[in-house]
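[1] Here's my sequence, what's the structure:
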Amino acid sequence: MSKENTPNTQERCPECGSALAFKSGKRGPFLACTAYPDCHYTKALHHGDGHVVKALGVACPACHQGELVLRQGRFGMFIGCDQFPQCTHIEKPDEPDHTTLTCPACHKGELVERTSRYGKRFFACDQYPKCHFAVNAQPIAGTCEQCGFALLVERKKGGKTVHQCADKPCSAIQGESAAESESED
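    From the prediction side, this is the model:
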């Protein structure tokens, strides 16, 4: 028996009777039979439904028996019934805030404000998954003086707010050549 298959629990496999060992995979921790590859038994240690962060004190509109709770799931925060899996009610997240800026990559969609699963704010094209354009800083209407890209972003640099090209290969700070020529005089 290899070190990796050393049993570290008292539980037994319901299929073959061998000991179970803790493993870690891309979907989280699980128990696996130490008789693998002869036995393929696994048991997830979490259910993927998200752990409860806060009870909201509002009755579930679907089952009228449960209460709505705020959960932290695999893809971020969401509101669902505390009677899951009997009730699968989930509230739709708020609609993203639309900007009036057209996506510079596909020229069809608009940039919308979104929140990552870690709570970070970013702006992405509303035509996703057809268009994958996204920026982490506040987008500003304008054209890059250096490369002509049709979007700028607002960043803090050296205690000042500067406008920078949203095209990652360029990333030129706008008005920098004018500021350098003033400082030389």
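
[2] going forward, measure contacts between C-alpha atoms and count neighbours the same way
    Will do.

[3] Can you mark which positions in the longest strand seen in the chain are buried?
    Looking across the chain with DSSP state E, the single longest strand is strand 51-59. Using 16 or more other Cα atoms under 10 Å as the test for burial, strand 51-59 gives Val52.

[4] how about this one, so we can line them up?
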Amino acid sequence: MSRHIDQQLFSAHEHALDEVESCPQCGSELQLRHGKHGPFWGCSAYPACDYLRPRHQHDGHIVKALGVPCPECGHELVLRQGRYGMFIGCSDFPQCHHIESSAPPKTEQPREVCCPECNSGQLVERKSRFGKTFWACDQYPKCKFAINAPPVIGQCSVCGFPLLIEKKSASGVTLICAARRCGHVQETE
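    Predicted coordinates:
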């Protein structure tokens, strides 16, 4: 049995690579290169020109139109895929910068906890780019205090640090000193 390979497939692929994009900084040709974080487009005039761009950009492309008007400008809200996951944004971006989280709103009111390090900021709940929840000072980058468990207002009985963290386990809830050097487990009544 004779198998025939269609040579047009190879030539079509080669022509797709013939489309040459020029560097926006110097006008030279961009080349596909490979680095430790994956493929990227780099300027052929490197090192004279250091322009580079990721091959696959997480630029907030539209996944789905939602049919709901934007509360700021009235254009339609859309579901977008960004660098840190899905989010809801205005279809009139960049003229309108309205963004909403795709997560449902929390019903619990946030507790106001003063930052124990700078004493001027408040600890606010945040999400890492991997989806993990943490609490950090809202005065960042001046204050870099952050904890990975919910904060509890209280004072450590050993070192006197003015903040405790709440750890949940199978045996129940435990309060632990939020000071990194201490870590004392508090006695619970």
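
[5] Work out the TM-score between the chains.
    The TM-score (TM-score structural alignment, normalised by the length of structure 1) is 0.65; 164 aligned residues with a Cα RMSD of 3.7 Å.

[6] can you count the residues close to the residue mapped onto Val69 of structure 1 from structure 2?
    Aligned by TM-score structural alignment, Val69 of structure 1 pairs with Val78 of structure 2. Val78 of structure 2: 23 surrounding residues under other Cα atoms under 10 Å.

[7] before we move on, what SS does Val78 of structure 2 have?
    Recorded secondary structure, Val78 of structure 2: strand (DSSP: H, G, I helix; E, B strand; the rest coil).

[8] Tell me how far it lies from Gly60 of structure 2.
    The gap separating Val78 of structure 2 from Gly60 of structure 2 is 10 Å, by Cα to Cα, to the nearest Å.

[9] that older thread, what's the longest strand of structure 1 packed up against?
    strand 67-73 (3 or more Cα pairs under 8 Å, 6 or more residues apart in numbering; DSSP states H and E).

[10] name the helices or strands packed onto the strand it packs on?
    Strand 67-73 of structure 1 packs on strand 51-59, strand 76-81, going by 3+ Cα pairs under 8 Å, 6+ apart.

[11] how about those in TSV, adding distance to Ala19 of structure 1?
    Converted to TSV, these look like this (distance: least, Cα to Cα, whole Å):
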stretch	distance to Ala19 of structure 1
strand 51-59	28
strand 76-81	35
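
[12] what distance separates stretch 108-122 of structure 1 from the middle of the whole chain?
    Taking Cα atoms, centre = their mean, to the nearest Å, one finds stretch 108-122 of structure 1 lying 10 Å from the centre of the chain it belongs to.

[13] Correction: the previous question concerned stretch 146-157 of structure 1.
    Here stretch 146-157 of structure 1 is found 25 Å from its chain centre; the criterion is Cα atoms, centre = their mean.

[14] which of the residues in that stretch are buried?
    The neighbour-count check on stretch 146-157 of structure 1 (16+ other Cα under 10 Å) flags Phe149, Ala150, Leu151, Leu152, Val153, Glu154, Arg155 as buried.

[15] where do the helices sit along structure 1?
    Along structure 1, the stretches classed as helices by DSSP state H are 176-184.

[16] residue nearest the centroid of it?
    With distances taken as Cα atoms, centre = their mean, Arg117 lies nearest the centre of structure 1, 3.4 Å away.

[17] What's the match for it in structure 2?
    So, by TM-score structural alignment, Arg117 of structure 1 is matched to Arg129.

[18] Return the residues in contact with its match.
    Contact analysis of Arg129 of structure 2 by Cα atoms under 8 Å, 6 or more residues apart in numbering lists Tyr84, Gly85.

[19] That one and Gln155 of structure 2: what is the separation?
    Taking Cα to Cα, one finds Arg129 of structure 2 at 31 Å from Gln155 of structure 2.

[20] sorry, back to before: name the nearest residue to the match of Val69 of structure 1, ignoring sequence neighbours.
    Among residues not flanking Val78 of structure 2 along the chain, Ala65 sits closest, at 4.4 Å (Cα to Cα, 6 or more residues apart in numbering).

[21] what do you get for Ser157 of structure 2?
    Distance criterion Cα to Cα, 6+ apart; nearest residue to Ser157 of structure 2, sequence neighbours excluded, is Gln186 at 7.2 Å.

[22] What lines up with that neighbour in structure 1?
    Taking TM-score structural alignment, Gln186 of structure 2 has Gln174 as its aligned residue in structure 1.

[23] What about its match, how many residues nearby?
    Per other Cα under 10 Å, the neighbour tally for Gln174 of structure 1 reads 19.

[24] What is the burial count for the residue lying closest to Cys43 of structure 2 once chain neighbours are set aside?
    Nearest residue to Cys43 of structure 2 in three dimensions, chain neighbours excluded: Leu30, at 4.6 Å (Cα to Cα, 6+ apart). Using other Cα under 10 Å, Leu30 of structure 2 is surrounded by 21 other residues.

[25] Just list the residues touching Leu30 of structure 2, thanks.
    By Cα under 8 Å, 6+ apart, the contact list for Leu30 of structure 2 reads Val20, Glu21, Ser22, Cys23, Trp41, Gly42, Cys43, Ser44.
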